[in-house]
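# fold the following.
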Amino acid sequence: MDFQQPAVPGTPARCPMYTADFAADPHGAYDKMRAAGPAAPVEPAPGVDATLVVDYQAARSVLQNTTDFSRDPRRWRALTEGLIPLDSPVLPMMAYRPNVLFTDGAVHLRFRKAVTDSLDRLNVARIRRDVEPIAAFLIDQFSERGRADLLTDYAKLLPLLLFNRLFGCPAGIGDRLTTSMSAMFDGRDAGQAYEEITACLMELIALKRREPGDDVTSWLIQHPAGLNDEELKDQLVVLTGAGLEPERSLISNALLLLLSRGSSSRGAGMLPEEALDHVLWNNPPIANYATHYPVRTVDLGGVLVEANTPLMISFMGANNDPALGAARQSLSKGAHLAWGTGPHACPAKSPATVIALTAIEAILNALPDLALDVPEKELQWRPGPFHRALVALPVRFTPTPGTRMAALHTPATPVEPTQTAQEPTRAPATPTPHQEVKPAKKGFWSTFLDIFRV
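Sure thing, here's the model as predicted:
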């Protein structure tokens, strides 16, 4: 791919990370960057300059160094000087919020303790118990067709519904969250969707303060860190972002690997666990992120990175650093950087792995002759600087009657969603003569709750 020629003569060309060319061949771009050193100048969005680390050892060093590098975006000089457009598409992922992702020191430790302690209460048995009925419900929606887009019909919806389950969302809030989260990640009215997500989470927090349950939201509220409502909302926002978009890509990227390596032999003998590990090394869902800001100008293996400028980590580039060579085979399978490392390493590594593994096993068991419906080379990857995500994953299989629990328990007539405690009571509208009163259309979460009451 072609790099952007610099506006200032003598400065290096920058790689635009937001183009279809970059999405089609990121490894080629990383190889070209490595020719200049362990890091290279990039543009995550038009008009936004950053430096991307593509060297494995350099990436580990930055991730573990809290003395020379900060995670606080309020240091971002170009943003504070008004040089970054406020409508830049990368700001939702890079601008400051008081949460576990964008803080340092004691503040970060306080937030992280609350998050990790709450997530640690999700054991493997609990997660599997919650994922399996959701997977069965979703598979029933398309099993009779013989064809599906596993991204849109399965991998995308499963984390959304699971979030509602694990965080204790009642029907009314859950339906709105599911719709708004989907819209935000698809880029449909993202600003409005984010506002609705924020409103939903504040309602959920208020509800759980009154009526705590056996869920992550209640555990965060009850944690000795004593998070206030705004802090709780910001931790839930980052957990949402980290648990939805990457999870659906982890599931779909692993399914692609299993299906593309020979449908008759199910990945040439590759187990789902092995497929997940292969994806995390070679095609991680979060390909480039973990933005750091040098507190002073630093020399990164001969590449000078100015103070208070964005320094991003390429997890995909670093994992595939040719300098690792044969040594990569001797590293432990968890030595990849897909989960990060150091004080900001992903706190949801264990739950995320169990969720993806359970989802993959469920659909392979339900549809044993699952196969790609198009040649692998025709599949497209979504442009974007941060993710490694498919546009679609079309598959075919022998149509299967929907006779699992979802089909057996589907209500004969629609039922009005149960009104949640925090929703104000509204007087029903009086129908005019001859006016037909239609039940409200139920969302995915309401429908799931009706079928799988526990």
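
# please make it C-alpha for all contacts and neighbour counts, starting now.
Will do.

# let me see the contact set for Asp189.
Residues near Asp189 by Cα atoms under 8 Å, 6 or more residues apart in numbering: Ala183.

# could you check how far it is from Ser182?
Going from Asp189 to Ser182 by Cα to Cα, to the nearest Å gives 11 Å.

# same check on Tyr194?
Tyr194 sits 10 Å away from Ser182, going by Cα to Cα.

# do the same with Asn365
Counting by Cα to Cα - Asn365 and Ser182 are separated by 27 Å.

# more neighbours, those two?
Ser182 (19 against 10; other Cα atoms under 10 Å).

# so that one is in which element?
helix 171-186 (DSSP states H and E).

# which positions in the helix or strand Arg328 falls within come out as buried?
Secondary structure from DSSP H and E places Arg328 in helix 327-330. Within helix 327-330, the residues that qualify as buried are Arg328, counting by 16 or more other Cα atoms under 10 Å.

# from the chain's centre, how far out does it sit?
A distance of 28 Å separates the C-alpha centroid of helix 327-330 from that of its chain, computed with Cα atoms, centre = their mean, to the nearest Å.

# for stretch 63-73, the distance to its chain's centre please.
Distance, centroid of stretch 63-73 to centroid of chain: 23 Å (Cα atoms, centre = their mean).

# er, stretch 57-72 I mean
22 Å.

# what does that stretch contact?
38, 53, 96, 101-104, 290-296, 298, 300-301, 313-314, 318, 337, 340-344.

# got it, and stretch 349-357?
By Cα under 8 Å, 6+ apart, stretch 349-357 touches 119, 122-124, 127-128, 131, 243, 247, 250-251, 272-273, 276, 339.

# I'd like to know how far Met181 sits from Ala352.
On the measure of Cα to Cα, Met181 and Ala352 end up 18 Å apart.

# now show me the structure for the sequence below, then we'll compare the two:
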Amino acid sequence: MDVHNPNAAGAARCPMHDEAFAAAPEKVYDYLRAHGPAGPVELAPGVDATLVVEHETARRVLQNPGVFARDGRRWTMLAEGRIPLDSPVLPMMAYRPNCLFTDGAQHLRLRKAVTESLDKLNVTRIRRDVEPIAAYLIDQFSELGRADVINHYAKLLPMLLINKLFGCPAAIGDRVTTAMADMFDGRDAQRASEELSDCFLELVSLKRRSPAEDITSWLVQHPAGLSDEELKDQLVMLIGASVEPERNLIGNSLLLLLERGGDDGPSMQIEDALDHVLLNNPPIANYATHFPLQDVDLGGVLARANTPVVISFAGANSDPSLTEAGQAHSRSAHLAWGAGPHACPAKSLAQVIAVTAIEQLLNALPDITLSGSTAELQWRPGPFHRALVALPVEFSPTPATRTASAYRTTPARAAAQPTPLAPVPAPTATAGSAGGAGKGKKGFWSSFLEIFRV
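From the prediction side, this is the model:
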């Protein structure tokens, strides 16, 4: 075995699922890049892949669906039963009939339904939906003078927003929030995935009977005529493509802003912080699994047919060739949103959500600062995301009155809404499922709806 060349026959694979990778993923990217445009990695125990870390090669894979397919049914080791069915990466890699894992005409049909439904949203609608959710969450911890803005804010805001954009009623929304939290945190992910599917089938049935101005209804009404199963799988895909990336985009950008802040607040614009994060610390660092239709030479690295080829957006963005070409800081050069036919269709919406969420937090808590040093922060292990475990902050305690005052500006609107509830206790760092509801226990979504009848 050649321990110096990761691409040599029999060479050891770089693990991407341990704490060492979470703490310093750039070491793996640099090591692989020193020997070629891609190299062998282990995404999880027993799950091997080829990771592309060179920018030009990454674009070649992303933009060439005729050679690199997305359909996970081509994955030979999975089809042969050699991948553990309880592997934590399987939900992110195995085939689902949605526009992320399909190719050709099927992909075009499903993607058209999704993109044209998302196109019905606009900046005004997104900001209108984000602002009260942000205020509601801030009210849960503003009087304490301290918070973990990952688990008390950045993690919960996208979950609640998805409920709003999907048009979830209280009961379904609480179950969706709980299932999402459990799935992303690895708590019985298979059961959580099944619960999420059940919730969305119920939601689709509801919207067929009573459509409204929401993404689920627009998908139901789309001329593509998606079946209930297809609709459910598009909603599951939208959850996965929005909640975890948005959480990390908000969290990583907040970290950068607070690191560079002073007594007068952050020293850089929020939009600039987002651009910096997308280039240097992308929230989804490695993903876009492809399966070559035949053996492919990736610049001297052989990618076998029907084996996973994963794109390192973080590795491609840090490719020294971009610096040499003068593109290291170009917004158009980074691959955080992907490229080719499967590029993210909602990047503008994602940025508006993040900017609005961060604006709301900084405006409500203007003297917010990091608690402790950045060296003490930990990153969540996992091959795909770049995600903080927690982001503790301190600030001057502020009365929890925003949800009562900022969003009831007219007598008619005030009369139509009930008296605010007492603040819901902020969830603990491990209680993402505090956003859901046990039997007889009100969840975050139903509590929010009791304040904002929107």
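
# follow-up on the earlier one: read off where the next helix or strand after the helix holding Arg328 of the first structure ends up in the second structure.
Following helix 327-330 of the first structure in sequence order, the next helix or strand is helix 349-366 (DSSP H and E). Aligned using TM-score structural alignment, helix 349-366 of the first structure spans residues 347-364 in the second structure.

# may I see the buried residues of the matching stretch?
Within stretch 347-364 of the second structure, the residues that count as buried by 16+ other Cα under 10 Å are 349-358, 360-362, 364.

# the aligned residue in the first structure for Met268 of the second structure: neighbouring residues, count only.
Aligning on TM-score structural alignment places Met268 of the second structure opposite Met270 in the first structure. Residues lying near Met270 of the first structure (other Cα under 10 Å) number 14.

# contact partners for Met270 of the first structure?
Met270 of the first structure is in contact with Leu258, counting by Cα under 8 Å, 6+ apart.

# which strand or helix spans it?
Under the criterion DSSP H and E, no helix or strand holds Met270 of the first structure.

# report the separation between it and Ser264 of the first structure.
For Met270 of the first structure relative to Ser264 of the first structure (Cα to Cα), the value is 12 Å.

# equivalent analysis for Gly10 of the first structure, please.
55 Å.

# quick one: which of those two has more around it?
Ser264 (13 against 7).

# how long is stretch 209-227 of the first structure from one end to the other?
End-to-end for stretch 209-227 of the first structure, by Cα to Cα: 12 Å.

# for that stretch, list every residue counted as buried.
Buried, per 16+ other Cα under 10 Å, within stretch 209-227 of the first structure: Pro212, Asp215, Val216, Thr217, Ser218, Trp219, Leu220, Ile221, Gln222, Leu227.

# ok, how many other residues are close to Trp75 of the second structure?
21.

# so for it, what's the nearest residue that isn't a sequence neighbour?
Asn306 (5.0 Å; Cα to Cα, 6 or more residues apart in numbering).

# can you pull the contacts of that neighbour?
With Cα under 8 Å, 6+ apart, Asn306 of the second structure has these contacts: Arg74, Trp75, Thr76, Phe291, Pro292, Leu293, Gln294.

# gap between it and Ala390 of the second structure?
Distance, Asn306 of the second structure to Ala390 of the second structure, using Cα to Cα: 37 Å.

# just confirm Thr291 of the first structure is within a strand.
Yes. Counting by DSSP: H, G, I helix; E, B strand; the rest coil, Thr291 of the first structure is located in a strand.

# ok, it touching Met94?
Yes. Contact criterion Cα atoms under 8 Å: Thr291 of the first structure and Met94 qualify, at 7.4 Å.

# so these two - more neighbours on which side?
Comparing Thr291 of the first structure with Met94 by neighbour count (other Cα under 10 Å), the higher total belongs to Thr291, at 24 against 19.

# quick one: map the more buried one onto the second structure.
Looks like Thr291 of the first structure aligns to Thr289 there (TM-score structural alignment).

# please name the nearest non-neighbouring residue to its match.
Val310 (4.6 Å).

# how many neighbouring residues does that neighbour have?
The burial count for Val310 of the second structure: 25, using other Cα under 10 Å.

# quick one: map it onto the first structure.
By TM-score structural alignment, Val310 of the second structure lines up with Met312.

# assumed its match was part of a strand.
Yes. According to three-state DSSP, Met312 of the first structure belongs to a strand.

# which residues touch it?
For Met312 of the first structure, the contacting residues are Ala50, Thr51, Leu52, Val53, Asn288, Tyr289, Ala290, Thr291, His292, by Cα under 8 Å, 6+ apart.

# got TSV for those residues, with distance to Arg453 of the first structure too?
Shown next, in TSV, are the contacts of Met312 of the first structure (distance: Cα to Cα, whole Å):
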residue	distance to Arg453 of the first structure
Ala50	49
Thr51	50
Leu52	47
Val53	48
Asn288	40
Tyr289	39
Ala290	39
Thr291	42
His292	44
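
# shared with the second structure, which of these?
Among these, the ones still in contact in the second structure (both residues aligned by TM-score structural alignment, their matches' Cα atoms under 8 Å) are Ala50, Thr51, Leu52, Val53, Asn288, Tyr289, Ala290, Thr291, His292.

# which of the residues you listed are buried?
Buried, going by 16+ other Cα under 10 Å: Ala50, Thr51, Leu52, Val53, Asn288, Tyr289, Ala290, Thr291, His292, out of these.

# hmm, Gly340 and the fifth one touching each other?
Put plainly, it is Asn288 of the first structure. No. Using Cα under 8 Å, Asn288 of the first structure is not in contact with Gly340; the gap is 10.7 Å.

# give me the common contacts of these two.
With Cα under 8 Å, 6+ apart, Asn288 of the first structure and Gly340 have common neighbours Phe315.

# for the match of Thr291 of the first structure, give me its contacts.
Arg70, Met93, Pro308, Val309, Val310, Ile311.

# how close does the fifth one sit to Leu256 of the second structure?
Same thing as Val310 of the second structure. Counting by Cα to Cα - Val310 of the second structure and Leu256 of the second structure are separated by 27 Å.
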